[in-house]
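A.B. asks: Here is my input; please provide its structure:
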Amino acid sequence: MTTLVVGATGLVGSAVAGRLLAMGTAVRGMTRFASKIADLPRGVEGRVGDLDKPTTLGMAFDGARALFLVTPLNQHETELGLAAVAAARAAKLEKIVYLSVPMPAGADVIPHFRSKRPVEEAIITSGIAYTILRPNNFFQNDSLWCRAAVMSFGVYPQPIGSVGLNRVDVRDVADAAVNALSDSAFDGREYGLHGPDVLTGDGVAETFSRHLGRNISYGGDDLDAWAKQAQHMMPEWMVQDLRVMYDYFQRHGLIACEEELVRQQDILKRAPTRFDEFVTEIVALWRE
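C.D. replies: This next block holds a predicted model:
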């Protein structure tokens, strides 16, 4: 039976698609443009569909058994997610695994956290079996955004603050998603997904320093300075959204409780990846 991955060219979606293919599961990836089908992971069946245009979703959803749903960071994320859930109901899918976010007290001030609440509610009340995953901040954000700053300027720039986050490896998230898609034991449940270590800005910089053999400093908590740099890489609305997120991180952190760390091992089926392991790998790649 076919699993539809919405977001199959993205960081998490591509990892989920690859793992499903390795298990022998038929995987379908949805993309907005026919020209992007070639960008899907090898072996993934491509279908055109646009969450912003619900009438285009039938061909992508019809015939699938399960859905792994990643909604994009978008000003209309709620509407896009609700369109996906409606299409899943219309196509009579059997399961949805949704990539959401942690929801500690007060976190709904962050726009791209708050936007996921109505999507979760729609999934829970859809009548479709579901699992909701709540991963912490990704290790791989450093791969995407921080290489030049670290390697060329000796600065770790992500302003995560000094309270700390249990950041997580995307590969752990993908493994948990595949397990949820494959096993009904996880139906009707929500899982936080976290790394084992509480990481601060200074701590991340120290880890990079140790692996590179030279000093890497933390860029600090100045969100005005961060926003000034970020505006060259992303639209203004996204800068403001992420600024609110980093402000929350600096004030409150995003620290997993012991119960979450224990419980996630049920769905992960192994110990989570440590940040030090990730940095060992990424520094080797950056030096090539």
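A.B. asks: use CA for all of it now, contacts and neighbours both
C.D. replies: Fine.
A.B. asks: buried ones in the lengthiest helix in the chain?
C.D. replies: Secondary structure of the chain per DSSP state H: the longest helix is helix 236-252. By 16 or more other Cα atoms under 10 Å, the buried positions in helix 236-252 come out as 238-250, 252.
A.B. asks: would you turn these into CSV with distance to residue 222?
C.D. replies: Listed next are the buried residues of helix 236-252 as CSV, based on distance: Cα to Cα, whole Å:
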residue, distance to residue 222
238, 17
239, 14
240, 14
241, 16
242, 13
243, 10
244, 13
245, 13
246, 10
247, 10
248, 13
249, 13
250, 10
252, 16
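A.B. asks: of those, closest to residue 201?
C.D. replies: For the buried residues of helix 236-252, the closest approach to residue 201 (Cα to Cα) belongs to residue 250, at 9.7 Å.
A.B. asks: Which neighbouring elements make contact with the host helix or strand of residue 204?
C.D. replies: Using DSSP states H and E, residue 204 sits within helix 201-212. Contact analysis of helix 201-212 by 3 or more Cα pairs under 8 Å, 6 or more residues apart in numbering; DSSP states H and E lists strand 155-156, strand 217-218, helix 275-286 as its packing neighbours.
A.B. asks: swap the cut-off to 7 Å and go again
C.D. replies: Other helices and strands packing on helix 201-212, by 3 or more Cα pairs under 7 Å, 6 or more residues apart in numbering; DSSP states H and E, are strand 217-218, helix 275-286.
A.B. asks: Check which residues of the helix or strand just after the first one are buried.
C.D. replies: Okay, so that is strand 217-218. Per DSSP H and E, the first helix or strand lying C-terminal to strand 217-218 is helix 223-230. For helix 223-230, burial by neighbour count (16+ other Cα under 10 Å) applies to 223, 226-227, 230.
A.B. asks: any residues touching helix 223-230, and which ones?
C.D. replies: Contact with helix 223-230 is made by 239, 243, as judged by Cα atoms under 7 Å, 6 or more residues apart in numbering.
A.B. asks: compare with the first, here's sequence two:
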Amino acid sequence: MANRILVTGATGNIGLQIVKQLSVLGENVRAAVHSAKNVPIIKEAGAEPVELDFNRPETLRDAFRGIEKVYLLTPLVPNMVEMGAHLVEEAKKGGVKYIVRSSGLGADIEPGITLSRWHREIEKMIEASGIPYTFLRPNSFMQNYANLFGYTIKTQNAFYLPVGDGKAALVDVRDIAAAAAAVLTKSGHENRAYNLTGPEALSNHEVAEILSKVTGRKINYVNVSEDDARRGMREAGMPEVIVEALIELYAIQRAGYTAALSPDVERVTGKKPMSFNQFATDYVEAFK
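C.D. replies: Coordinates of the predicted model:
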């Protein structure tokens, strides 16, 4: 039986959740991995692993062979747009009939911040390809608090961000995955874009209160300066262009531009999006 759906970025935050949800639905899934060490994770999730290495073009051809639909996710790296271009070109060559793109909230706002412009460039490539598409544009992920800030929450009872009192309508990656699974398996979503948010806009002070309640100990949000945030990201080894792109993202959150709520998660999945309290309860071990 030929594989029908290819998921790129299959071991990341969103990708692995999509692989799991599609497998539960009985779909035939091929999941792209960069490293052989991730093969067992994909097999456990119920999909066929396939190597995808941008430095080896033949792996792209093999990954797309026999594929009808693609969930196209690219990592946050300086050459993200170039990666997207290679994937779209390979989709055209392989006769792919439908692309679901993991984009970002605000990609349609011009001129937009750097991350939005990168996402929109890839969206435009997909539009120009002639392949039917759906763009999923999620807000920032709830899971970032576990994956990026979990260590300091565990060890210092605190997390650090330069966003002041700004609010964001954070979305759970499980809801993003549910939306992706829905548009990949049901018709009627072609050539549309959906903004994916959670059910509430929260400040990081409110996030800290929820984490405190769920963990049973006082968790503090520490508002840091942009310079301190830059320093921390540089010390973590982030490329300078990514550091500055994230500083831009934090600035629009601080200004309140990420607080708008969207009904699209429920519109696409038929279910209300998960609250941050639900996320924190489910992921409580990441904070202990």
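A.B. asks: Which part of the second structure matches stretch 19-26 of the first structure?
C.D. replies: Using TM-score structural alignment, stretch 19-26 of the first structure corresponds to residues 21-28 of the second structure.
A.B. asks: Quick one: end-to-end distance for that stretch.
C.D. replies: 11 Å (Cα to Cα, to the nearest Å).
A.B. asks: quick one: contacts of it?
C.D. replies: With Cα under 7 Å, 6+ apart, stretch 21-28 of the second structure has contacts from 3-5, 29, 46-47, 178, 181.
A.B. asks: Now with 8 Å, please.
C.D. replies: 2-5, 29, 45-47, 177-178, 181 (Cα atoms under 8 Å, 6 or more residues apart in numbering).
A.B. asks: Can I get those residues in a markdown table including neighbour count?
C.D. replies: A markdown table is the format used below for these (neighbours: other Cα atoms under 10 Å):
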| residue | neighbour count |
| --- | --- |
| 2 | 11 |
| 3 | 18 |
| 4 | 17 |
| 5 | 25 |
| 29 | 26 |
| 45 | 21 |
| 46 | 21 |
| 47 | 25 |
| 177 | 23 |
| 178 | 23 |
| 181 | 24 |
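A.B. asks: Tell me which of those residues fall in strands.
C.D. replies: Mapping those onto strands (DSSP state E) picks out 5, 29.
A.B. asks: tell me which of the contacts of stretch 21-28 of the second structure is nearest to residue 103 of the second structure?
C.D. replies: For those, the nearest to residue 103 of the second structure is residue 177 (12.9 Å; Cα to Cα).
A.B. asks: need the contact list for the closest one.
C.D. replies: By Cα under 8 Å, 6+ apart, residue 177 of the second structure lies in contact with 14-15, 17-18, 21.
A.B. asks: After alignment, which residue of the first structure pairs with residue 65 of the second structure?
C.D. replies: So, by TM-score structural alignment, residue 65 of the second structure is matched to residue 62.
A.B. asks: surely that match meets residue 91?
C.D. replies: Yes. In this structure residue 62 of the first structure lies within contact range of residue 91 using Cα atoms under 8 Å: 5.2 Å.
A.B. asks: Which strands or helices does the longest helix of the first structure pack on?
C.D. replies: Against helix 236-252 of the first structure (3+ Cα pairs under 8 Å, 6+ apart) you get helix 111-114, helix 223-230.
A.B. asks: Could you tell me where the longest one falls in the second structure?
C.D. replies: What it means is helix 223-230 of the first structure. With TM-score structural alignment applied, helix 223-230 of the first structure matches the range 226-233 in the second structure.
A.B. asks: what's the mean deviation for that stretch versus the first structure?
C.D. replies: Here the mean offset of stretch 226-233 of the second structure against the first structure after fitting is 2.0 Å, by mean Cα distance after the TM-score superposition for the first structure.
A.B. asks: who's in contact with the match of residue 65 of the second structure?
C.D. replies: Here residue 62 of the first structure is in contact with residue 91 (criterion: Cα under 8 Å, 6+ apart).
A.B. asks: Could you rerun that using 10 Å?
C.D. replies: 2, 4, 87-88, 90-93 (Cα atoms under 10 Å, 6 or more residues apart in numbering).
A.B. asks: Mind giving me the PyMOL select for these, buried ones only?
C.D. replies: Here is the PyMOL command that picks out the buried ones among those, judged by 16+ other Cα under 10 Å:
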select buried, resi 2+4+87+88+91+92+93
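A.B. asks: which residue lines up with residue 181 of the first structure in the second structure?
C.D. replies: Match for residue 181 of the first structure (TM-score structural alignment): residue 184.
A.B. asks: correction: residue 199 of the first structure
C.D. replies: Under TM-score structural alignment, residue 199 of the first structure pairs with residue 202 in the second structure.
A.B. asks: Can you give the contact residues for the helix or strand just after the longest helix of the first structure?
C.D. replies: Moving toward the C-terminus from helix 236-252 of the first structure, the first helix or strand encountered (DSSP H and E) is helix 258-268. Identification of contacts with helix 258-268 of the first structure by Cα under 10 Å, 6+ apart yields 133, 166, 172-180, 183, 185-186, 190-196, 270-272.
A.B. asks: Sort out which of these are in strands and list them.
C.D. replies: Those of the contacts of helix 258-268 of the first structure lying in strands (DSSP E): 133, 190-193.
A.B. asks: What are the boundaries of the strands in the stretch 1-150 of the first structure?
C.D. replies: Using DSSP state E, counting those that start in this stretch, the strands of the stretch 1-150 of the first structure run over 2-6, 26-31, 45-48, 64-69, 95-99, 129-135.
A.B. asks: Could you export the contacts of stretch 21-28 of the second structure as CSV, including distance to residue 156 of the second structure?
C.D. replies: Below are the contacts of stretch 21-28 of the second structure laid out as CSV (distance: Cα to Cα, whole Å):
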residue, distance to residue 156 of the second structure
2, 50
3, 46
4, 46
5, 42
29, 41
45, 34
46, 38
47, 38
177, 31
178, 34
181, 37
